[in-house]
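Novice: Sharing a model prediction with you, sequence too.
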Amino acid sequence: MTDFETITVPARLCGYPGVAFGGYVAGVLASRAAAKTVRVDFRRPVPTDSPVRLAPTAAGGAELAAGDALLAAATPAEPAVEAPAAPSWEQATAAADAYRAAPPDGMVDCFGCGLHRTPDTGLRLHCGRIPGTGLVAAAWTPGPGVADAEGMLPPELVWGALDCPGNAAGRLLDDRRAGAVTASLTARLLRPVRIGSQLVSYAWLLGSEGRKYRVGTALATADGDLCAVAEALWVEPRT
């Protein structure tokens, strides 16, 4: 690869300690792909605070590599799964409050779902179960600290809002253990997201087999208008 750029993911944009937040990485790769719907496959953990190489591919996608090791790859894809109607703002608020009151074990300081993050230092995707449904959801409002120059949530962080809810769906809807990782994320962004707006990030289970499970995730406004939708494959750690 000769046409490439070097990027470094700051430590604050971590998922697990020392590992870049997967949703953010996927969004960065997707921004370089020539498609509206993009699939990102993760091959190895992407380190934080370490330069990595981002390069376009002949197929209209992009790859992230460190030395000769492929870390992640983005490819044009078919439209992501259709999303069910979003929970109400009130339902999502109650679910997030319940999650924060009794979080599952194994939590880490993740940029997407870390409990100690503020609206300016993380996304606060504290997804709890919506009673009587097959959904998990969080109500959240991104702060000015995560805005771009136009006061919008950057596209790579819209992708980020589609990541952690999948982990919550596995843990709360499928009794999965802590430590699962995103193996692939396929998403389509539908509309810009303004900083300070009330948002609902939610997820549902699509299938489960062995250490793997599939989820759908979506981001909507408090009025229920979809901003983005995705399908993800998650993999539990080996015992």
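Specialist: Yes, it's here. Numbering: from 1, shown residues only.
Novice: Could you use CA atoms for every contact and neighbour count after this?
Specialist: OK.
Novice: So which residue is dead centre in the protein?
Specialist: D163 (2.0 Å; CA atoms, centre = their mean).
Novice: all strands of the chain, in order?
Specialist: Secondary structure of the chain by DSSP state E: the strands cover 5-7, 37-42, 52-56, 62-66, 69-76, 128-129, 135-140, 181-189, 199-209, 212-221, 226-235.
Novice: Kindly reformat those strands as TSV and extend each row with distance to A85 and mean neighbour count.
Specialist: TSV is the format used below for these (distance: least, CA to CA, whole Å; neighbours: other CA atoms under 10 Å):
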stretch	distance to A85	mean neighbour count
strand 5-7	37	13
strand 37-42	20	24
strand 52-56	35	20
strand 62-66	32	22
strand 69-76	26	21
strand 128-129	15	28
strand 135-140	10	28
strand 181-189	17	25
strand 199-209	10	23
strand 212-221	9	26
strand 226-235	9	23
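Novice: A further structure is provided below for comparison with the first:
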Amino acid sequence: MVTIPRQFNGPPDSGNGGWVCGLVAHERLAQDHTGPVTSRLRMPPPLDTPLAWEHDADETRLLTHGGALVGTAGPGAFTREPPPFLDTSAVEAGLAAYPGFTTHPFDQCFTCGTARGEGDGLRIFSGPVGDDLTAAPWTVHPSFAEADGTVGVPVAWAALDCPGGWAADFSAQPMVLGTMTAEVLSAPVAGETYHAVGQLAAREGRKFFTGTALYTPAGELVGRAEQVWIEIDLATFGS
């Protein structure tokens, strides 16, 4: 049994897409899988609700106790190169240009919400830096660290989430995460600062295809992801 605590929301009444995808991926990785994992969300993940796991050789599934499918995870593969490393001046410029300071459909989002305080949300504020790229610094708050001083898979996946959504520009059209393929190469460490980069690859109708990456300030790749975002109508989402 597992629950998604309300702290880890994206939209107000559902789980943060990256955190929930990372939660299911972590459960999949515990089944001896290595390498990239692809997680898919099948419904808005419910908060503070008991959920159940189901496993087989190919897939891990997160279910409501009524049997509704919340999300899945299985072996994944990347289709593109990760977004490029951007230096300190570029990520600071991205932070200064963050559109969410003015218009944000989900300002309580665990990853990128401006209404979340230090140690409560990740506060990764990714703004445009040209060529379909976004960037922001992320200093890892100690409240997110596990016993060894690093963050776990769900938090690392959450950090790899919203920079891609802002590359597609949440403020122009509200979106939610549908699919995320990610791999954490080196767990982020509390107190350290990382460079978060997002990149828009393509759009097909209501779907946006993006990539994200986390780097050390020296340019070492810490983790990467590819996402599919789905445009939504805020008036009907989750109903």
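Specialist: Good, I have the coordinates. These figures come from a predicted structure and were not determined experimentally.
Novice: quick one on the thing from earlier: any chance of the strands of structure 1 in a markdown table, plus distance to F111 of structure 1?
Specialist: Shown next, in a markdown table, are the strands of structure 1 (distance: least, CA to CA, whole Å):
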| stretch | distance to F111 of structure 1 |
| --- | --- |
| strand 5-7 | 18 |
| strand 37-42 | 18 |
| strand 52-56 | 20 |
| strand 62-66 | 20 |
| strand 69-76 | 19 |
| strand 128-129 | 17 |
| strand 135-140 | 14 |
| strand 181-189 | 14 |
| strand 199-209 | 15 |
| strand 212-221 | 17 |
| strand 226-235 | 18 |
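Novice: if I pick the residue nearest to the centre of structure 1, what's in contact with it?
Specialist: Applying CA atoms under 8 Å, 6 or more residues apart in numbering, we find D163 of structure 1 in contact with 22-23, 112, 182, 185, 217, 232.
Novice: Please name every helix or strand in contact with the top helix by length along structure 1.
Specialist: In structure 1, with assignment by DSSP state H, the single longest helix is helix 89-101. Contact partners of helix 89-101 of structure 1 among helices and strands, from 3 or more CA pairs under 8 Å, 6 or more residues apart in numbering; DSSP states H and E: strand 128-129, strand 135-140, strand 199-209.
Novice: Let's see that with 6 Å instead.
Specialist: strand 128-129, strand 135-140 (3 or more CA pairs under 6 Å, 6 or more residues apart in numbering; DSSP states H and E).
Novice: wait, which of the ones you listed is closest to Q198 of structure 1?
Specialist: Among these, strand 135-140 comes nearest to Q198 of structure 1, with 6.1 Å by CA to CA.
Novice: what's the average distance of that closest one to structure 2?
Specialist: For strand 135-140 of structure 1, the mean deviation from structure 2 after alignment is 0.8 Å (mean CA distance after the TM-score superposition for structure 1).
Novice: what's the matching range in structure 2 for that strand?
Specialist: Across structure 2, the stretch matching strand 135-140 of structure 1 (TM-score structural alignment) is residues 133-138.
Novice: How far does stretch 68-76 of structure 1 sit from its chain's centre?
Specialist: From the chain centre to the centre of stretch 68-76 of structure 1 is a distance of 17 Å (CA atoms, centre = their mean, to the nearest Å).
Novice: quick revisit: tell me which of the strands of structure 1 lies nearest to Y99 of structure 1.
Specialist: strand 128-129 (4.9 Å).
Novice: To which residue of structure 2 is G151 of structure 1 aligned?
Specialist: So, by TM-score structural alignment, G151 of structure 1 is matched to G149.
Novice: From A220 of structure 1, how far off is the nearest residue to W140 of structure 1 once chain neighbours are set aside?
Specialist: Spatially, and ignoring its direct neighbours in sequence, W140 of structure 1 is nearest to L199 (5.4 Å; CA to CA, 6 or more residues apart in numbering). Shown here: L199 of structure 1 relative to A220 of structure 1, a distance of 6 Å by CA to CA, to the nearest Å.
Novice: what inclination does the longest helix of structure 1 have with respect to strand 199-209?
Specialist: Interaxial angle of helix 89-101 of structure 1 relative to strand 199-209 (axes from the mean of the first three to the mean of the last three CA atoms, to 10 degrees): 70 degrees.
Novice: between helix 89-101 of structure 1 and strand 135-140, how big is the angle?
Specialist: Using the same axes, to 10 degrees: helix 89-101 of structure 1 against strand 135-140 is 90 degrees.
Novice: Looking at structure 2, name the residue that lies furthest from the middle.
Specialist: Structure 2, CA atoms, centre = their mean, max distance from centroid: G66 (26.5 Å).
Novice: Counting neighbours, what do you get for the closest residue to F110 of structure 2 other than its chain neighbours?
Specialist: What sits nearest to F110 of structure 2 in space, not counting adjacent residues and going by CA to CA, 6+ apart, is G121, at 4.6 Å. G121 of structure 2 has 22 neighbours, counted by other CA atoms under 10 Å.
Novice: G121 of structure 2 matches what in structure 1?
Specialist: So, by TM-score structural alignment, G121 of structure 2 is matched to G122.
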